[in-house]
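Trainee: predicted model follows, preceded by the sequence.
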Amino acid sequence: MKIVIVTGGSRGLGASTALECARRGMGVIVTYNLNPEKAADVVKAIEGISGTAVALKLDVGNSQSFPAFREAVSRQLDTIWHRKMFDFLVNNAGFGLYAPISDVTEAQFDGLFDVHLKGPFFLTQTLLPLIEDGGHVINVTSATSRVATAGVAPYAAFKGGLQVLTRYMAKEFAERRIRANSIAPGAIRTELGGGLNDEFEAILAAQTALGRVGEPDDVGGVIASLLSEENRWINAQNIEVAGGYLI
């Protein structure tokens, strides 16, 4: 059995990814920060389809907590799956902020940086000794790094940086045959950044070739599929999953 860690797996894209991975027979470790009840619901849903899962607390914005998290992962791997290592890491956890550059505070900038770029960098570094050779790291980025959308400059800049980091991961982890790719969702109906109101959703749908905003399952299935053996030759790529947003 392959084992995947999905950060931010208590809701939205992370929850969908966790369930899709479980449907494909993977053991799942989901992380949460502020929503233990929702994380427990995801674990229960996975168990409901005869899967195995566990939820662990993780603040991706606090890199000092990563060594303790690695120890918690090791304990769960041994207890639940009788393994010392896992196979896949999905760096998904994140949050949104809508503000023009002129209004962004340094604290807001630093918070976004810690979660969207620094966090994935050092979490991957911390967990790398536990990733099996031939494993896979997927970083969730954003279509906003391709299309300039007013009000999300820091978020988009760090997601763009994460795309670059993904290529370097693919290069440097290649000696262990660990692949690295990134997935860039477009507008998705989730709670990120407070969610979408009807007016903004209509605008985004009109800018998307398929005529609607995405749902979490539109992306979760792609991530789970990319982890499969059938996609073993895809590496160092940023794959936009956006329904044809502003093409």
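Mentor: That came through fine. Numbers count the residues shown, from 1 in each chain.
Trainee: every contact and neighbour count from this point should use C-alpha atoms.
Mentor: Noted.
Trainee: how near is the residue lying farthest from the centre of the chain to residue 111?
Mentor: Of all residues in the chain, residue 102 has its C-alpha farthest from the mean position, at 28.6 Å, by C-alpha atoms, centre = their mean. Separation of residue 102 from residue 111 (C-alpha to C-alpha, to the nearest Å): 17 Å.
Trainee: for residue 180, what are its contacts?
Mentor: 136, 137, 138, 139, 166, 167, 169, 170, 235, 236, 237 (C-alpha atoms under 8 Å, 6 or more residues apart in numbering).
Trainee: which of these fall in strands?
Mentor: When those are checked against strands (DSSP state E), the matches are 136, 137, 138, 139.
Trainee: the third one contacts residue 183, doesn't it?
Mentor: Yes. With contact defined as C-alpha atoms under 8 Å, residue 138 and residue 183 form a contacting pair (7.1 Å).
Trainee: common neighbours of these two, please.
Mentor: Listed contacts common to residue 138 and residue 183 are residue 223; contacts here mean C-alpha under 8 Å, 6+ apart.
Trainee: and the strands in this structure?
Mentor: For the chain, strands defined by DSSP E occupy the ranges 3-6, 27-32, 53-57, 86-91, 131-140, 179-185, 238-241.
Trainee: I'd like those laid out as CSV, including distance to residue 117.
Mentor: What follows is those, written out as CSV (distance: least, C-alpha to C-alpha, whole Å):
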stretch, distance to residue 117
strand 3-6, 16
strand 27-32, 17
strand 53-57, 19
strand 86-91, 10
strand 131-140, 10
strand 179-185, 13
strand 238-241, 15
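Trainee: and those strands: which comes nearest residue 162?
Mentor: Of all the strands of the chain, it is strand 131-140 that lies closest to residue 162, at 7.2 Å by C-alpha to C-alpha.
Trainee: what is that closest one packed up against?
Mentor: Applying 3 or more C-alpha pairs under 8 Å, 6 or more residues apart in numbering; DSSP states H and E, one finds that strand 131-140 contacts strand 86-91, helix 153-172, strand 179-185.
Trainee: now render these as a markdown table, adding distance to residue 10.
Mentor: Output for the helices and strands packed on strand 131-140, formatted as a markdown table (distance: least, C-alpha to C-alpha, whole Å):
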| stretch | distance to residue 10 |
| --- | --- |
| strand 86-91 | 13 |
| helix 153-172 | 21 |
| strand 179-185 | 18 |
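Trainee: nearest to residue 219, out of those?
Mentor: Evaluated over those, closeness to residue 219 peaks at strand 179-185, with 6.9 Å, by C-alpha to C-alpha.
Trainee: quick check: buried residues in the closest one?
Mentor: In terms of neighbour count (16 or more other C-alpha atoms under 10 Å), strand 179-185 has its buried residues at 179, 180, 181, 182, 183, 184, 185.
Trainee: cool, and stretch 1-16?
Mentor: Residues of stretch 1-16 classed as buried by neighbour count (16+ other C-alpha under 10 Å): 2-16.
Trainee: got another, please set it beside the one above:
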Amino acid sequence: MTNSTRPIALVTGGSRGLGRNTAFNLARKGIDVVITYRSRADEAKAAVAEIEAAGGRAAALELDAGAVPTFPAFVAALKQTLQSTWQRNRFDFLVNNAGTGLRKTVAETTEEEFDALMNIHLKGVFFLTQALLPLINDGGRIINISSGLARFAVPGSSAYAMMKGGIEVFTRYLAKELGPRGITANTVAPGAIATDFNGGHVRDDADINRMVASVTALGRAGVPDDIGPMIASLLSDDNRWVNAQRIEVSGGMNI
């Protein structure tokens, strides 16, 4: 298969953490990747180099996933990149991964903090997906990233978890409405993962890491390589009949 005929995925927030791991594993599966980054162009450049070293073709575009007014310009840049890099007008897979965290109780959360989370995790995902629908090939796939926190409650995660609960509902509606185009939509919900997300607290705080391990059936916190390969597998043709599902990848957390 040549690069011109390989499927193409767009992974938001693909320059670091779970997004980067996902992009790398997609490349290993024969899928080319466009990643987005918010501000760290150096990290995005390094991620592109890593993907290309794995045999794939990749590009990186800047995107503020919470700034809906910037989406038309992003779509225009994506069109130009698809044409210049792949001589194509459309892509195949969308992974809505970009996001930030917040660790505050209901009593402590400000309206500004709530709105920032909503813009990135809920409103942004809705309207970016809407803007990209004309560019997704019929028969394509959409994966939205949720969280185990939408199923179980951990104090200090209410606002973030609310947004992820909304994404899970949104995913089911996408599956229903895009069915006539043969496009599937599923949610992947990671458990606690040791990355730099949310200040790196699962990775760097030994007490939190031990707590996560104690409530996880497999006895440890997750790592990025527990998630990226699963997403890549979900986008393979072997899983073409999986649709409108919430798939938790948490090692059996809080069961």
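Mentor: Thanks, I have it. This one's a predicted model, so the numbers in the text were calculated from it and none came from an experiment.
Trainee: just to revisit the earlier point, which one of the buried residues of stretch 1-16 of structure 1 sits closest to residue 148 of structure 1?
Mentor: Within the buried residues of stretch 1-16 of structure 1, proximity to residue 148 of structure 1 (C-alpha to C-alpha) peaks at residue 13, which comes in at 22.1 Å.
Trainee: from residue 98 of structure 2, how far out is the residue mapped onto that closest one from structure 2?
Mentor: In structure 2, the position corresponding to residue 13 of structure 1 is occupied by residue 18, as judged by TM-score structural alignment. Separation of residue 18 of structure 2 from residue 98 of structure 2 (C-alpha to C-alpha): 9 Å.
Trainee: same deal with residue 252 of structure 2?
Mentor: Counting by C-alpha to C-alpha, the gap between residue 252 of structure 2 and residue 98 of structure 2 amounts to 24 Å.
Trainee: ok so, going back, alignment lookup: the residue farthest from the centre of structure 1 to structure 2.
Mentor: For residue 102 of structure 1, the equivalent position in structure 2 is taken to be residue 107, counting by TM-score structural alignment.
Trainee: okay, which residue is most central for structure 1?
Mentor: The C-alpha lying nearest the average C-alpha coordinate of structure 1 belongs to residue 92 (C-alpha atoms, centre = their mean; 1.6 Å).
Trainee: what sits against it?
Mentor: Applying C-alpha under 8 Å, 6+ apart, we find residue 92 of structure 1 in contact with 6, 7, 8, 9, 13, 14, 139, 140.
Trainee: so which of the residues you listed comes closest to residue 82 of structure 1?
Mentor: Looking at the contacts of residue 92 of structure 1 and their distance to residue 82 of structure 1, the nearest is residue 6, at 19.3 Å (C-alpha to C-alpha).
Trainee: between the helices and strands packed on strand 131-140 of structure 1, which one is nearest to residue 132 of structure 1?
Mentor: Of all these, the one in closest proximity to residue 132 of structure 1, counting by C-alpha to C-alpha, is strand 86-91 (5.2 Å).
Trainee: so the closest one matches what in structure 2?
Mentor: Taken onto structure 2 by TM-score structural alignment, strand 86-91 of structure 1 occupies residues 91-96 there.
Trainee: what's the average distance of the matching stretch to structure 1?
Mentor: In the superposition against structure 1, stretch 91-96 of structure 2 averages 0.2 Å from its aligned positions (mean C-alpha distance after the TM-score superposition for structure 1).
Trainee: which of the residues in that stretch are buried?
Mentor: Burial within stretch 91-96 of structure 2, assessed by neighbour count using 16+ other C-alpha under 10 Å, is assigned to 91, 92, 93, 94, 95, 96.
Trainee: list the contacts of that stretch.
Mentor: Outside stretch 91-96 of structure 2, the residues within contact range by C-alpha under 8 Å, 6+ apart are 7-12, 82, 125, 135-145, 235.
Trainee: ok, now with 6 Å
Mentor: Around stretch 91-96 of structure 2, the neighbours that count as contacts under C-alpha atoms under 6 Å, 6 or more residues apart in numbering are 7-12, 136-137, 140-144.
Trainee: which among the buried residues of stretch 91-96 of structure 2 gets closest to residue 66 of structure 2?
Mentor: Here the nearest of these to residue 66 of structure 2, counting by C-alpha to C-alpha, is residue 96; it sits at 11.9 Å.
Trainee: okay, stretch 221-233 of structure 1 sits on what stretch of structure 2?
Mentor: The aligned range for stretch 221-233 of structure 1 is 229-241, by TM-score structural alignment.
Trainee: first to last residue in that stretch, what's the distance?
Mentor: Across stretch 229-241 of structure 2, the straight-line distance between its terminal residues is 18 Å, by C-alpha to C-alpha.
Trainee: for that stretch, which positions count as buried?
Mentor: Judged by neighbour count using 16+ other C-alpha under 10 Å, the buried positions of stretch 229-241 of structure 2 are 229, 230, 231, 232, 234, 235.
Trainee: from these, which is closest to residue 57 of structure 2?
Mentor: For residue 57 of structure 2, the nearest member of these is residue 232. The distance, counting by C-alpha to C-alpha, is 15.7 Å.
Trainee: from residue 23 of structure 2, how far out is that closest one?
Mentor: Taken as C-alpha to C-alpha, the spacing of residue 232 of structure 2 relative to residue 23 of structure 2 amounts to 8 Å.
Trainee: what's the match for residue 67 of structure 1 in structure 2?
Mentor: Residue 67 of structure 1 maps onto residue 72 in structure 2 when the alignment is built from TM-score structural alignment.
Trainee: if we can go back for a sec, between the contacts of residue 180 of structure 1, which is nearest residue 155 of structure 1?
Mentor: Proximity of the contacts of residue 180 of structure 1 to residue 155 of structure 1 was ranked by C-alpha to C-alpha; the top entry is residue 139 with 14.3 Å.
Trainee: residues in contact with the closest one?
Mentor: When contacts are counted by C-alpha under 6 Å, 6+ apart, residue 139 of structure 1 is found next to 90, 91, 182.
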